[in-house]
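Participant: structure for the following, please:
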Amino acid sequence: MPGAVLTPPAGAAGPDEQAQRPPAEVRHAAELAALRAADDDPRPPGWQLSLRAVRRFVVGDEQAGVSRKFVGNPSLVERALVSLATDRGLMLVGEPGTAKSLLSELIAAAVSGSSALTVQGGAATTEDQIKYSWNYALLVSAGPSPRSLVPAPMLRGMAEGRVVRFEEITRCPLEVQDCLLSLLSDRVMAIPELDGPRGLVFARQGFNVIATANTRDRGVNEMSAALKRRFNFETVFPIPDFDTELALVEAEATALLRKSGVEPPPRRDVLEVLVGTFRELRASPGQTGDARMSTVMSTAEAVSVAHAVGVRGWFLRGEQGSAADVVASLAGTAAKDSPEDLARLRRFLEQEVPRRGGGQWRELYAARHLLAE
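Facilitator: From the prediction side, this is the model:
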């Protein structure tokens, strides 16, 4: 039956409740509404919130009852917002897993009320997926017209005055990247197939672009100098503080486990071992003399492993995950980029873990045989 796939079953919850990961404007709708109601500060044209209100939404404000959503330097957030309020786009660069995409989503949700206008960059991304395409049935039957036009995120963002997110821009071919040049310079998109005024779409107030690029991929398709001039660059660094990273992993893993139907929260002593292991592996070489892991042992990866540890413990044994589950779950993270990473992880477990004190470190060492060969 047409449309049956998109129709929820009778009695099911609404789409927001069914979504595995609702967008930021849905997850934090109550906070955004409260901030809008109390926001008396001046705001840039086209913005739904002032810069100060967006900053509170992103970095949190305990007095206003606003939760902290991005663990990073507040001055980075301030500079990012100032960039968006000018005629420059915002480019967020950094190691994978440093919450660049989360930051862009939060800012877009607060500034425009929607973070859904997103282009996912990749080798197969085309200009049509960025600007616009056509409904070919209508195009053949009636010719080019606004009715047969299918707007992509960039055209919608310009026409509606919203922020557009361009994820992993450096994974796109250079000719695809450079289609942004005129859009960011002249703030107009030409549609040659349409004649007269219909062939030009001028950006409304509020339009801008947040792009992201991870430092592992920037050399794949290096941006042209002309395109770089259209952006202000901000680097998002990993979390430097152990306690802050531990608290973040605990909060995110607890939320993910709850969504997965896991009742008990993760054990804090297990998370301490997990976060400590990740920080050791992404730091400078230790006693083993190994180079750094080629796989990025990021906070996001630590959250993913903590999630897997909790799922493994609960659904296989009916209990909270243990340090042994950490070892069993680490192989999939460590072996992504290079077989040598798995050997480095094995040497870390055999040579450096015994020097650590505590019961969970001893259990981690005892379970080293669980690491896949």
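Participant: from here on, just use CA atoms for contacts and neighbour counts.
Facilitator: Will do.
Participant: what's near enough to touch Gly97?
Facilitator: Val296, Ser298, Thr299, Ala300, Glu301 (Cα atoms under 8 Å, 6 or more residues apart in numbering).
Participant: how near is it to Glu301?
Facilitator: Gly97 sits 7 Å away from Glu301, taking Cα to Cα, to the nearest Å as the criterion.
Participant: check Asp186 too.
Facilitator: Looking at Asp186 against Glu301, where the rule is Cα to Cα, the gap reads 40 Å.
Participant: those two - which one has more neighbours?
Facilitator: Taking Asp186 and Glu301 together and counting by other Cα atoms under 10 Å, Glu301 has the greater number of neighbours (19 against 11).
Participant: please give me the structure for this one as well, since I'd like to look at both together:
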Amino acid sequence: MSVSVEPTTVEPKRGEPAEALRPHAEEAFAGELAALAAQDDRPRPARWKLSPWAVATYLLGGTLPDGTVITPKYVGPRRLVEVAVTTLATDRALLLLGVPGTAKTWVSEHLAAAVSGDSTLLVQGTAGTPEEAIRYGWNYAQLLAHGPSRDALVPSPVMRAMAEGMTARVEELTRIPADVQDTLITILSEKTLPIPELGSEVQAVRGFNLIATANDRDRGVNDLSSALRRRFNTVVLPLPESVEAEVDIVSRRVDQIGRSLDLPAAPDGIAEIRRVVTVFRELRDGVTSDGRTKLKSPSGTLSTAEAISVVTGGLALAAHFGDGVLRAGDVAAGILGAVVRDPAADRVIWQEYLEAVVRERDGWKDFYRACREVSA
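Facilitator: Sure thing, here's the model as predicted:
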């Protein structure tokens, strides 16, 4: 159970757990998962909580026969989701690949929640991730007192998923050192995890599979070996294909985050969301939306996730230091921070964009003034 600090405005009862700032997917959407399970009469793979069809419906949204509305968790091509879900029903692991901010972690979490009812069997990949994080570790007090034994062994999330027939997750796989990555080869090919210290092994039971995520910007950091890559079916998650699709994604996530932070809904906030999305898309594409003006792209990714962060920050400013209406001045500083990562090169690119594009755009005078003010 998650433990968090109690809000200062509420006096909790002794021993009563606090409300989590960000509940796991299976907790936040428990009602939808239960409704899907109740009406799901399609075949389910071993130990799956839902059928593949219901898992896809949970991610993409829809309306059930009893009128229950399933909210979309991912806005994108349906076929990609179907391929990802189907992969988890086979003996191949799933690799979600894409540029930063394409919802790889989000999709991974919701897939695990829908398939296994538990998205917490997670290994967070970093340059310092040790082999024990994927295989197993030891309780050294037990190890020194009694020697190697099952009681002294500390299972990794992957080992637990194998033993319980559940879905494990590995985030940022290409950030993990190559020799540590390769500990997955035996797990994914032989479906077993040897424990040589005990002369035994843990065999994966039916239902086990693994979802990994990786940024294609990380190529050359710790590229996957060909042997490991063969164990995965790769699904590339694209950036939103249109402004409207990206505005819809940002609006939905900002609304969800805002409600979790008790921020009031911003009246007419869609106009500012559209401007943030337009700026991000033009700068990362290197061309204005009408195709007339070529632009230089800054060093940052300017992803949908960053647009969500900028708008959420603006919403907080409007709520706490304004009149609650989301305006250009509320998002200007966030945009500057997202665009100007390299103080020298990116600042020049941003200034050129402001003067050549924003200044001349109809209806954007307030946005231009706000951006100039924070950029000065």
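Participant: overlay the chains and give the TM-score.
Facilitator: Aligned and superposed, the two chains score 0.92 in TM-score terms (TM-score structural alignment, normalised by the length of structure 1); 363 aligned residues with a Cα RMSD of 2.0 Å.
Participant: check contacts around Arg361 of structure 2.
Facilitator: With Cα under 8 Å, 6+ apart as the criterion, no residue contacts Arg361 of structure 2.
Participant: could you look up the SS state of Val205 of structure 2?
Facilitator: Val205 of structure 2 falls in the coil class when you classify it by DSSP: H, G, I helix; E, B strand; the rest coil.
Participant: distance of the closest residue to it other than its chain neighbours relative to Ser156 of structure 2?
Facilitator: Using Cα to Cα, 6 or more residues apart in numbering and skipping residues adjacent in sequence, the residue nearest Val205 of structure 2 is Gly165, 5.0 Å away. Going from Gly165 of structure 2 to Ser156 of structure 2 by Cα to Cα gives 14 Å.
Participant: next: Thr63 of structure 2.
Facilitator: Distance from Thr63 of structure 2 to Ser156 of structure 2, counting by Cα to Cα: 38 Å.
Participant: show me where the stretch 101-250 of structure 1 has strands.
Facilitator: In the stretch 101-250 of structure 1, strands defined by DSSP state E, counting those that start in this stretch lie at 118-120, 132-134, 149-151, 163-167, 188-190, 200-202, 208-214, 231-235, listed in chain order.
Participant: and the ones you listed as JSON lines, adding mean neighbour count and distance to Ala334 of structure 1?
Facilitator: What follows is those, written out as JSON lines (neighbours: other Cα atoms under 10 Å; distance: least, Cα to Cα, whole Å):
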{"stretch": "strand 118-120", "mean neighbour count": "19", "distance to Ala334 of structure 1": "25"}
{"stretch": "strand 132-134", "mean neighbour count": "16", "distance to Ala334 of structure 1": "40"}
{"stretch": "strand 149-151", "mean neighbour count": "17", "distance to Ala334 of structure 1": "40"}
{"stretch": "strand 163-167", "mean neighbour count": "27", "distance to Ala334 of structure 1": "24"}
{"stretch": "strand 188-190", "mean neighbour count": "18", "distance to Ala334 of structure 1": "44"}
{"stretch": "strand 200-202", "mean neighbour count": "16", "distance to Ala334 of structure 1": "47"}
{"stretch": "strand 208-214", "mean neighbour count": "26", "distance to Ala334 of structure 1": "19"}
{"stretch": "strand 231-235", "mean neighbour count": "19", "distance to Ala334 of structure 1": "25"}
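Participant: so which of those is nearest Leu349 of structure 1?
Facilitator: Shortest separation from Leu349 of structure 1 across these is recorded for strand 208-214, at 28.7 Å, computed as Cα to Cα.
Participant: and that closest one, how far from structure 2 on average?
Facilitator: When structure 2 is overlaid, strand 208-214 of structure 1 sits 0.7 Å from its aligned residues on average, using mean Cα distance after the TM-score superposition for structure 1.
Participant: that strand packs against which elements?
Facilitator: For strand 208-214 of structure 1, the helices and strands in contact under the criterion 3 or more Cα pairs under 8 Å, 6 or more residues apart in numbering; DSSP states H and E are helix 74-84, strand 89-94, helix 100-112, strand 163-167.
Participant: need the winner for burial among the ones you listed.
Facilitator: Between these, strand 163-167 has the highest mean count of neighbours, a mean of 27, where neighbours are mean count of other Cα atoms under 10 Å.
Participant: tell me the residues of structure 2 aligned with that strand.
Facilitator: Aligning strand 163-167 of structure 1 against structure 2 (TM-score structural alignment) gives residues 167-171.
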